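Visitor: Build me a model:
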Amino acid sequence: MVFKAIMNGLIKAKAMPQISPTERQALEAGTVWIDGQVFSGKPDFAKMFSEPYAKLNKRERDFIDGPVKNLCDMVDSYELARTRIVPKQAIDYMKSQGFFSFLIPQSYGGQEFSVNAISTIMAMLSAHSPLLSTFVVIPNSLGAAELLKHYGKQSQKDHYLPRLASGEYLPCFGLTEPTAGSDAASILARGVLFKNAEGKLQIKLNFRKRYITLAPVANLISLAFKLQDPDNLLGKGSDVGITVALVHRGTPGLEMGKHHQPIGDAFYNGPIVGKDVVIDADEIIGGVECAGQGWRMLMEQLAGGRAVSLPAGAVGGVRAAAAAAGAYARVRQQFGMPIAEMEGIQEKLAEIAAMAYLAEGARVYAVSALDNDEQPPVVSAVWKAYLTELSRVQATNAMDVMAGAGVMQGPNNIIGRGYCSAPVAITVEGANIMTRSLITFGQGAVRCHPYAFKIANALEANDLPTFSSALKGWIGHMVVNTGRLIGLTATRGYLASVPKIDGVTPYLRKLAWTSSRYAYLTDMALLTVGGKLKARQQLTGHFADALGWQLLAISTVRRYVAEGEQREDLPLVQYACEYALEKIQKAFESIYANFGKNPLGLWMRTVGYLGLRLNPLVGSTRDRLVPVVAKTITKSGAQMDRIAGDLYLPKVNLAELDNDEVLANTTGVKRLLAAFEAVQAAEGVQRKIMAARRAKQLEKGSVQELADAALAKGIITADDKKLLDRANRISLEAIMVDEFTPQEFFGDDSITYAPGFDSANLPNVPHGAVAQPVERLKVVNS
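Guide: Down below sits the predicted model:
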C-alpha cells in the first residue's frame, strides 16, 4: 500500500521527466557504456581498462599510408580553399580507390573498414582540407549507405550499395529545415501517400531543406519527412510518422544545385527544395514496412555515429594546432630566444599538447567501443559537443602563439583557415548548446541512472511490482552512495579502490570521488527538480560539463594504459587530468549554486558550496607541468609523432631546400617543418657559440653575428657554419607571411591601387606605377 501511494503521488505530481514518443525512441536507442559507470557512483576502472582498445589492421594501415596520403599529396589545400573546386583527378582517384565505401561490406564492393579506420581517415583528411574531407565524411556517415546496410530491403541493397561504393551515386542526407534544426523531430517536410492511375503506391513530397552538405553536387538524397496516409493505404493510420526515402537528382519538382557559403574553408553545402515531387513508395528505406520508422533509424545510428565524423574532424584540428604551434614556437625568435622558451607561450603550448593527447585518447576509446558493438548515445553526444568545442579553443590558442603568421591569409598561413572554420562543427548534428543543455544530462539522467528509466517506465505503465522493486533498489543505491561520498570527501578520494598506476592513481581516486558526488547530485536533482529538469537548462548544462570532463579524463588514462604507460607521456596525462578536474570542480560549484529554491537548494548554496570550495578536487598546481608538457611539441621525435598522430605532413628534404628557387616555391606547412628540422639540427652549433661567448672567447652579439668569428677561432667547423646558415635562411622564409599585389588582392588586373585613392598623392611612387615589395630583412638568430 505504501508503494502504491508513492507511485500514485509521483504520477500525479509528474515527478519524473515526461518522455515523449520521439524522446523514448532516442532513449531506447543504443547502449549504456562507461557513462553508466559514472552515474553508478562507483566506477570500475579495472573493467574499463580491460576492454578492447582499437588498432588498425594491416589492410587499413596500408590504405592510410597509401591512397589517403596520395590523395592529400595531389590536392593543394590552399588552392582548394581559394578556388572551391575539387579537381576531377582527385574525384576520380577517390572513386577508383573506394573512398566512398568504407561502411559498405566487401561483398557489395566496399572497403568494410573498422570504425577506428574510418575515424582515423576522417581526422587526417579534415585537418588537410575540410572541402576534400566532406566527399569522404558524408558517404561514410549517417546517410544512404549506413541506413541501407542496416534497414534496406535486399533488392535495395543489391541495387544501391555497389553503386554507392563505386561513386556512381554521391549521396547527401536531407534532414535540417529552416524551422527544424536541433529539434529535428519537428520537420515540416511532408509526403502524402496515394495510388497512381496504375494502382501503384507513390508519395508526393513537398519540402524545403537547408545546410545539406554535398547537396549542390549529390545525385542521391536520403530525405527525412513526415508521411501522411489519408486513405490509410498502409493500415497505419493517417499520420504514419517520420520516414526516410531515397530521392534521385533530376526528379521533376526537385530543385538542387545552389550553394550556401560556410564560414572558413568553404565546402559544398546548400539547400534542397521539392515541390510536388513524386517518388515510388518502394524508395522508402526498408520498403513500405519501414514507413514511419525513420526517427527510430536515425536515433539508432546517431547513438554511436555522433562519436565518429565530427569528433574525428575535431581531433584532426587539435593535432594540426599542436604540430603548427609547436614548430612555429621553436622557429620564431624574439628577444634573443625562441618564443617556445617564454613562459607565456609555454602555457598555450602545454594546453594544446595535453588536449591533443586527451582528444586522441577519447577518439580511439570511443571507436573501440563502437567496434565492440557498443552504441552509447550519451557518450557519443559528449564526444561531439566537447571535442568540437575543445578543438575551437585550441585553434584559438594556436592563433595566439602564431600571432601575425596566423592572421595574415595566404598559402603560408597553415592555421588561420582551421580557426575560421571551427564554428561549423559546433553547429551541426545538433548545436552544441542544445547538445549540452538538453541531450547529455537529459538523456543521461534517465537512461544511464541505475534505476530512473525503470521507474519512469513503471510510472507510465502504472506497473506497481516493477515500480516497487526499482524504488527499493534506488533507495538502497542512494544510502550506499551517500555513505561512500562522505568517506571519499573526508579522505579526498583516498578510500577509493582503484588500479595502481604510478603517477596516475591519485587522479583515479579523484575521479572515483567525482563519480560518487555526481551520482549523489543526480539523485537529488531527480528527486527535487524531477519533471522540471527539461526547463532547468542552466542546471542540466552544468551536469553535462561534469559528466563530459569525467569521461574525457577517463579516456586519457585509458590511452596511457593501452599504450604501455610510456613514462615520457605521464606529464601529458597528469596535465590533462588536472585540467579536467578543474572543469569538473567548476561544474560542481555551478550545480551547487544553481540547484533550486528549496530547502536542499538552500543548503547547497550555503553549507554545501562552502565545503566544496574548502575541499576542492584539485589545487592550482598545474603550472608545475607547463614547461615539460610544452616541450613535447617543440621537438621532433616519437613523442611528437604520437601527439600529431595520423596527421598529413609533407615529407621534408633539407638538402633540396638549399636551392633558393626550390625554397622560394615551398610554402606553408612544408616550409615550417623544414625550418623546425633545420633549427634542431643547428642547436648543437648554437650551444658551442653561446658557451664560447660566456667564456669570453667571443665578443657579445647574436649567434649568427658571431658565427664567422667562431669559425675563424676553430670553435665551430665549416660544416657547423653551414648548418647554422641553413637554419637561419629557412627560418626566415618560414616566418614570412604572404604578400599580394593590388591586382592579386582585388582580383582585377586593371587596378594598381585601392579603388577610391589617387596614386598621384602617394609619396615616392611614380603615377600609374605599382609599388615594389620591400626587400626582406635578414633575421638574425641569437
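
Visitor: Going by C-alpha atoms from here, please, whenever you check contacts or count neighbours.
Guide: Noted.

Visitor: So Ile34 versus Ala587, what's the distance?
Guide: 20 Å (Cα to Cα, to the nearest Å).

Visitor: can you check Asp708 too?
Guide: In terms of Cα to Cα, Asp708 sits 59 Å off from Ala587.

Visitor: Distance from the chain centre to the helix or strand hosting Ala329, please.
Guide: Using DSSP states H and E, Ala329 maps to helix 309-331. Distance of helix 309-331 from its chain centroid, counting by Cα atoms, centre = their mean, to the nearest Å, is 12 Å.

Visitor: Would you mind pulling up the elements that it packs against?
Guide: Contact here means 3 or more Cα pairs under 8 Å, 6 or more residues apart in numbering; DSSP states H and E; on that basis helix 309-331 packs against helix 115-128, strand 337-338, helix 343-371, helix 388-402, helix 416-427, helix 638-644, helix 668-681, helix 718-735.

Visitor: that older thread, comparing Asp708 and Ala587, which residue is more hemmed in?
Guide: Comparing Asp708 with Ala587 by other Cα atoms under 10 Å, the one with more neighbours is Ala587, at 21 against 15.

Visitor: Does that one touch His542 like I think?
Guide: Yes. Assessed by Cα atoms under 8 Å, Ala587 is found in contact with His542 at 5.1 Å.

Visitor: was I right about Glu146 contacting Asn140?
Guide: Yes. Taking Cα under 8 Å as the definition, Glu146 is a contact partner of Asn140 at 7.5 Å.

Visitor: The structure of the following sequence is requested for comparison with the preceding one:
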Amino acid sequence: MSSLRQKWVTAPLLNWIKKVLPPISDTEREAMEAGEVWWDAELLSGKPDWDKLLNMGQPELTEAEQAFIDGPVEELCKMVDDWKVSYEDHDISPDIWDFLKKNRFFGIIIPEEFGGLGFSPTAHAQIVTKISTRSTSVGVTVMVPNSLGPGELLMAHGTDEQKRHYLPRLADGRDIPCFGLTSPEAGSDAAAMVDNGVVCYETYKGEKTLGMRVNWHKRYITLGPVSTVLGLAFKLYDPDHILGDEEELGITVALVPTDTEGVTIGQRHLPAMQAFMNGPNWGKDVFIPMDWIIGGQENIGHGWHMLMSALAAGRGISLPSLSTGGAKLAARTTGAYAYVREQFGISIGKFEGVQRRLAEIAGIAYVLDSAHKTTTRALDQGRKPAVISAIMKAHATFGLRQSINDAMDIHAGKAIIDGPSNYLGNVYRAVPVAITVEGANILTRSLMIFGQGAIRCHPYLLQEMEAATNPDHEAGVKELDALLPKHFMFQLKTFVRAVFHGWTGGLFASSPKGVGDAAKYYRQMNRYSAVLTLVTEISLMSLGGELKRKEMISARLGDVLSDLYLMSCALKRFNDDGSPDKDRPLLEFAMRSGFHNIEVSLIEVFHNFPIRFIGQLMQFLTMPWGHSIRDASDRQAKACADLIMVPSETRERLTEGVFLGNPGDGIDIVEQAFELSHATADIRDKMKKGGVRALSVKSVEEALSKGLINEEEATEMKLTAEAVDKAIQVDHFDSLGGQKTTG
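Guide: Below you'll find the predicted structure:
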C-alpha cells in the first residue's frame, strides 16, 4: 500500500510541489535558517498554547543592572544637552564620549571576563530606551556597538585569539566599532553586493601571507567616521583555486582596522538632523590576512548566515528600544501638555478630537512597551526569534511614527518650533531613520514577516520544501510520503477550527485559566489564529510560488501575524501586572483596535486575492459576518486619554523609564506645570464658576478682587499660571541663529 501511494500519489505531488514552490535563493535560505521560531509558531498553529507565553515569567534586572540604570545611565542623561548635541555642535561632546567609554556603555553585552558589563538583553533594552528619551543621537551611539556589529559577531563566531584581543578594547572604548554592509549599488540586497575580495598571497609584515585583496564602497555606516575597527562584509572569490575547486566562496565577514593601508574613511552623512556619527568608507586593493576573518578561515562564505543570526536577536532590541522610549515620551509629555494647554477656557485634552489622538498615543505606548518586555524576556532565555524580531523592528518603528505624529498634532506650534524647549522635534526627525535602517520597513513588511513566518512556523512546509529539493528523487518521495498524513490532519483540524470559530464568532474558543474577564480576548485571539492559519494554507496551496510576488497580499497577512503577536504581549503584560482595573482601559483599547485592524487586513486579502473565487470562499468560511468587532469605542478612547492626563500609578507604569529632565528643561517645565495644575484644580474651578475663564496672573488678580478665591489661593494660582505660561512658550532666535529668548 505504501509503495502504491508513493508511486501514484506522492511522486506526482512531489513533482507538482517542485513547480509551484517559490524559488529560494541561497541568501534567502540562510536568512530563513537563521534564528528560530517561538510564539510566532504558536500563532500560526491555529491553537496557541497560552501557558507557554504566560508562564515564561517577567523580565527582571539584576542588582548590578538596576544600579547601572539608576547610576551611570541617569547621570549620562543629566549630562546630555540634546539641543547642543544636535543643533549647535552636531556631535556628542568629548566629555560624554569619555563618560561612555569610562562606564563601558559600548560593552553592555560583552561578558565580564572580557571587561564588559555582561548585561542581559532586558537591561540592554532598558538602557537604550531611557537614553533615547533624552537624546536619540546618544541613544543610537550607545545602541550600535551593542547591536549588529563586531562585538556581537565576535562573541558568537570569533576565535579565542580574536575575542581576547578585541572584546576588552571594544568594552572600554579603546576601539570604536562600525559595520560595513550596505553599498550604494545593492542596498538591502546582499546577493547583489559588488564589494569583493580575491584570495591571494601577499608579503605582510615581511612574510608571505595567505589573505585576500579586497575592494569595497560602503555607505550609511553608523559610527563609521570615528571607528577604529571596521566589520566588513564582502563576496570572496578564489579564481586561482588556492583554497580548492570552488571559485565563488560566498559572503565573508572580516575585521579591518581602519588605519590599514588602502582604507579610506569618508566624511560624515547628516541623517535627518541627527548628530550620531554616520558616513561612507572605501577600500582600494586592501590586503586582509586570513586570520582577520571573524572565526578564521573556516568561516569563509558563512558571513550572511552569521549576520542573519546576529540580526535575529539584535533587531528585536535596538530600534524597538528607541521606538518604545519615543512612544513613552510622547505619552507622558502629550498627556501633560494637553491638560495644561487651554483653549476657550478648557483643557484641550477635553476636546473629543484630541482625546482620540491621546488614546492612540497611550494605546501605542502600552502595546510597544508590552511587546518590548516580552521580546527581551524571550531573548534573556536564549531565544533568537527571527520573525518576531522583524515584527518588532517594523511595527515598533511604525508605532513610533504614528505616536509622534499624533503628539506633534496635539502640541501644534509648541512642537514645530525648534529650540531647547522642544522635546519632540528631534524624535520626529529620527523616525524616518528608524523606519529605513536594519531592513527597510517596506521590505520587511512586504516580504519578510509573512514570507519567512509562513514557511518557518509551519510544522511541515519547510520539511516538504527540503524533500522537494532533494537531489535523490526517491528519497524525496519517501520523505514527503511520511509528511503528507501529518500535514493532512493538520489541515483538517485547522479547517474545522477556523470555520467553527468563524461562524460562531469565537464564542466557544478556549481561553487559559485564571485570566478573569480578559478571557473574551483570548477566545478571539484563538479564533483569528485559526483563521490566519487556514488562510495561510489555502494561499500557499492555491498560489504556490506566485504568493512570493504578491507582496500586497503577503504584507496584509504579515500584518495579521504582527497584530496577533503585539496583542499577545499586551495580554501577557496585563496578566503579569496582576490585571489591574486601572489599566483595563489601555488593554481594552489595544485589543479592540487590534482586532479591528486584523479584520480589515483579512477582508482586504479576500477582496484582492488573485483567484477571486478562492478569496470569496475564504471569507465565507472564516468571516461570514464581515466586520464582527468594532474599533475601540469613544468611551474607551476617553478613558485612555484620561489615564495620561491625570497623575496616577497607571501613568507612571506606562511611562516608566522616561528621563524627566533637568530643572529648566522642556520636559521638566511641562511636568511642573502639570503637577501644579492638578494641585490647584479645585481653585481653578472656583474661578471658572465665577466667570473668570482665562488663566493668567491678571485673571487671578481679577478672581481675587471678586472674592472668588483668597490670598493663599491666589498665590498658588499665580505660580500655576506662570508655570503654564512657561510650558506653552517656544524659543526665539536672532537672525544669526543664536538663541534669543523663550516666549
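
Visitor: Work out the TM-score between the chains.
Guide: After superposition, the two chains reach a TM-score (TM-score structural alignment, normalised by the length of the second structure) of 0.94; 728 aligned residues with a Cα RMSD of 2.0 Å.

Visitor: okay if I get the helices and strands packed on helix 309-331 of the first structure as a markdown table plus distance to Ser20 of the first structure and mean neighbour count?
Guide: A markdown table is the format used below for these (distance: least, Cα to Cα, whole Å; neighbours: other Cα atoms under 10 Å):
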| stretch | distance to Ser20 of the first structure | mean neighbour count |
| --- | --- | --- |
| helix 115-128 | 31 | 26 |
| strand 337-338 | 59 | 15 |
| helix 343-371 | 27 | 25 |
| helix 388-402 | 29 | 24 |
| helix 416-427 | 24 | 21 |
| helix 638-644 | 44 | 18 |
| helix 668-681 | 51 | 23 |
| helix 718-735 | 57 | 20 |
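
Visitor: And these: which comes nearest Lys226 of the first structure?
Guide: helix 416-427 (23.8 Å; Cα to Cα).

Visitor: The closest one aligns to what range in the second structure?
Guide: Counting by TM-score structural alignment, helix 416-427 of the first structure falls onto residues 425-436 of the second structure.

Visitor: Could you list the residues in contact with the matching stretch?
Guide: Contacting residues not belonging to stretch 425-436 of the second structure are listed as 136, 271-274, 319, 326, 394, 397-398, 400-401, 404-405, 415-416, 418, 441 [Cα atoms under 8 Å, 6 or more residues apart in numbering].

Visitor: Same question for stretch 474-488 of the second structure.
Guide: Gln6, Thr10, Ala11, Leu14, Tyr460, Glu464, Ala467, Ala468, Thr469, Asn470.

Visitor: what about the strands in the second structure?
Guide: 177-180, 196-204, 207-222, 229-237, 248-257, 263-265, 278-289, 342-343, 346-347, 731-733, 739-742 (DSSP state E).

Visitor: Turn the ones you listed into CSV, including distance to Gln297 of the second structure.
Guide: Listed next are the strands of the second structure as CSV, based on distance: least, Cα to Cα, whole Å:
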stretch, distance to Gln297 of the second structure
strand 177-180, 20
strand 196-204, 11
strand 207-222, 9
strand 229-237, 12
strand 248-257, 10
strand 263-265, 22
strand 278-289, 10
strand 342-343, 67
strand 346-347, 66
strand 731-733, 58
strand 739-742, 56
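
Visitor: ranking these by burial, who's on top?
Guide: strand 177-180 (a mean of 26; mean count of other Cα atoms under 10 Å).

Visitor: Give the aligned range of that one in the first structure.
Guide: With TM-score structural alignment applied, strand 177-180 of the second structure matches the range 171-174 in the first structure.

Visitor: first vs last residue of stretch 506-520 of the second structure, how far apart are they?
Guide: End-to-end for stretch 506-520 of the second structure, by Cα to Cα: 9 Å.

Visitor: quick check, distance from it to the centre of its chain.
Guide: 29 Å.

Visitor: Please apply the same query to stretch 659-674 of the second structure.
Guide: 27 Å.

Visitor: cool, stretch 64-79 of the first structure as well?
Guide: 21 Å.
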